[in-house]
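Kindly return the folded structure for what I paste below:
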Amino acid sequence: MNEGPANACTIEKAQPEHLKDIVALLNAGATSVRRDKEFATWQDYRPAFEALCSAPEAAIYVALDPERHVVGTYQIHFLKGLAYQGRPRVELESVHVRADQQGTGVGRQMVAHAEQLAREAGACLLQLTSNREREGSHHFYRRLGFDQSHLGYKKMLM
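Next up is the predicted model:
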């Protein structure tokens, strides 16, 4: 699926050949809570990648530049619940853009893509969390129309 101007990225479901670049993006963007908890070898992520790709309620996408290099990634999860008459909620997670591509519209394009998928699924909302250390990301999400509506908590189990 192509979005935006002719020089924009192509966004498509991630394939096994993208995994090494996806892991590099995840690790480059690790905040303090994840630093030193990730594996050094990208192959260690293969089982989780395969599980995510085969799950009907989730997917991982990549943004590819015109030369088909991975310049961004995000994960999307469709959550079931009773609220909103059972309409799904969509969780956007692990949105990462390669450092040299930040500010070029790649992130905006990926979020628009995720929103389109959420709307097509009849979702009642698109939600995400962002580490409090990522102040630049918070401004980005607010500019895209997200409201900071909740206070989140996590309990690390590893």
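
Only C-alpha atoms from now on, for both contacts and neighbour counts.
Will do.

and the closest residue to Asp65 other than its chain neighbours, how many neighbours does it have?
Leaving aside its chain neighbours, Asp65 sits nearest to Cys9 (4.7 Å; criterion: C-alpha to C-alpha, 6 or more residues apart in numbering). Using other C-alpha atoms under 10 Å, Cys9 is surrounded by 26 other residues.

thinking Cys9 is in contact with Val106, fair?
Yes: with contacts counted by C-alpha atoms under 8 Å, Cys9 reaches Val106, the gap being 6.9 Å.

Overlap in contacts, these two.
By C-alpha atoms under 8 Å, 6 or more residues apart in numbering, Cys9 and Val106 have these common neighbours: Ala63.

Give me the longest helix you can find in this protein.
helix 106-120 (DSSP state H).

What helices and strands are in contact with that helix?
Judged by 3 or more C-alpha pairs under 8 Å, 6 or more residues apart in numbering; DSSP states H and E, helix 106-120 is in contact with strand 70-79, strand 89-97, strand 125-128.

In TSV, list the ones you listed along with distance to Leu157 and mean neighbour count.
Output for the helices and strands packed on helix 106-120, formatted as TSV (distance: least, C-alpha to C-alpha, whole Å; neighbours: other C-alpha atoms under 10 Å):
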stretch	distance to Leu157	mean neighbour count
strand 70-79	21	23
strand 89-97	19	21
strand 125-128	21	16
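
To Met158, which of the ones you listed lies closest?
Met158 lies closest to strand 89-97 among the helices and strands packed on helix 106-120, at 18.6 Å (C-alpha to C-alpha).

distance of the residue in the chain sticking out farthest from the centre from Ala123?
Most distant from the centre of the chain: Gln85, at 26.1 Å, with distances by C-alpha atoms, centre = their mean. Gln85 is 11 Å from Ala123, where distance means C-alpha to C-alpha, to the nearest Å.

Next, the second sequence, to be compared with the first:
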Amino acid sequence: MTAPALSIRPARTEDLPALIALYADDDLGRTREAGTPDPAYQSAFAVIDADPNHMLLVGEQDGRAVATLLLSFLPGLSRHGAWRAQIESMRVASDLRGHGLGQLLLDWALAEARRRGCALVQLTSDRSRPAAHRFYERAGFEATHLGYKMTLETP
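Below is the predicted model:
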């Protein structure tokens, strides 16, 4: 199967409605996302966009945002001061999953992590997303750690 073309670029402010729609395009996302780009999304985008250690990417086909991920670069002291890349919020439009778009976006992110000298790439995936887990394992990721999160109440 030939992978379809995917144009990958940095996200722009005008992409926010499409990105939020991608985040909400599954059972879990529908419970967490507002559906429209309220000021909190706009503020978060501004911080991400201004920081050279974060790249919010859009995968586009025929002018439509069909995939996204946040690629962050983190310094660390472990592993002899190695940098690592963190992949967050990777999404592909539900009507296009299984057609190779996620692999194209992931390959782009891995190449960028290598270009920036990262020693490893890490990501987390919610336990309720077994199809995503299979995708990451096929791509060469290993489930090596047990992760924990804590939701904090805002004042």
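
Tell me how the two chains score on TM-score.
Once the chains are laid over each other, their TM-score by TM-score structural alignment, normalised by the length of the second structure reads 0.91; 151 aligned residues with a C-alpha RMSD of 1.7 Å.

So which bit of the second structure is the longest helix of the first structure matched to?
Under TM-score structural alignment, the match for helix 106-120 of the first structure in the second structure covers residues 101-115.

quick one on the thing from earlier: what angle separates the longest helix of the first structure from strand 89-97?
Relative orientation of helix 106-120 of the first structure and strand 89-97, computed by axes from the mean of the first three to the mean of the last three C-alpha atoms, to 10 degrees: 160 degrees.

okay, the angle between helix 106-120 of the first structure and strand 70-79?
Interaxial angle of helix 106-120 of the first structure relative to strand 70-79 (the same axes, to 10 degrees): 30 degrees.

Helix 106-120 of the first structure vs the second structure, average offset?
Taken over the aligned residues, the distance from helix 106-120 of the first structure to the second structure averages 0.5 Å (mean C-alpha distance after the TM-score superposition for the first structure).

Export the helices and strands packed on helix 106-120 of the first structure as CSV, with columns for distance to Tyr153 of the first structure.
CSV is the format used below for these (distance: least, C-alpha to C-alpha, whole Å):
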stretch, distance to Tyr153 of the first structure
strand 70-79, 18
strand 89-97, 15
strand 125-128, 13
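
hey, where'd the helices end up in the second structure?
Under DSSP H, the second structure gives helices at 16-23, 27-32, 39-50, 78-81, 101-115, 130-138.

Which stretch of the first structure lines up against the shortest one?
Yep, that's helix 78-81 of the second structure we're talking about. The aligned range for helix 78-81 of the second structure is 83-86, by TM-score structural alignment.

list the contacts for the residue positioned nearest the centre of the first structure?
Nearest residue to the geometric centre of the first structure (C-alpha atoms, centre = their mean): Tyr74, 2.1 Å. Counting by C-alpha under 8 Å, 6+ apart, Tyr74 of the first structure touches Ile60, Tyr61, Val62, Leu92, Glu93, Ser94, Val95, His96, Met110.

which position in the second structure aligns with the second one?
Translated: Tyr61 of the first structure. Matched to the second structure by TM-score structural alignment, Tyr61 of the first structure sits across from Leu57.

again, but for Leu144 of the first structure
With TM-score structural alignment as the criterion, Leu144 of the first structure matches Ala139.

circling back: next, the buried residues of the match of helix 106-120 of the first structure.
Leu101, Gly102, Gln103, Leu104, Leu105, Leu106, Ala109, Leu110, Ala113 (16 or more other C-alpha atoms under 10 Å).

Enumerate every residue touching the fourth one.
What it means is Leu104 of the second structure. Applying C-alpha under 8 Å, 6+ apart, the residues near Leu104 of the second structure are Ala3, Leu6.

what about 7 Å?
Contacts for Leu104 of the second structure (C-alpha atoms under 7 Å, 6 or more residues apart in numbering) come out as none.

Ok, the last one next?
For Ala113 of the second structure, the set of contacting residues under the criterion of C-alpha under 7 Å, 6+ apart consists of Ala85.

and it, how far is that from Ser43 of the second structure?
For Ala113 of the second structure, the distance to Ser43 of the second structure - C-alpha to C-alpha - is 26 Å.

mind checking the end-to-end distance for stretch 95-115 of the first structure?
13 Å.

How about stretch 120-132 of the first structure?
Counting by C-alpha to C-alpha, the terminal residues of stretch 120-132 of the first structure are separated by 30 Å.

The residue nearest to Asp65 of the first structure contacts Leu64, correct?
Yes: in this structure, Cys9 of the first structure is within contact of Leu64 by C-alpha atoms under 7 Å, at 5.2 Å.
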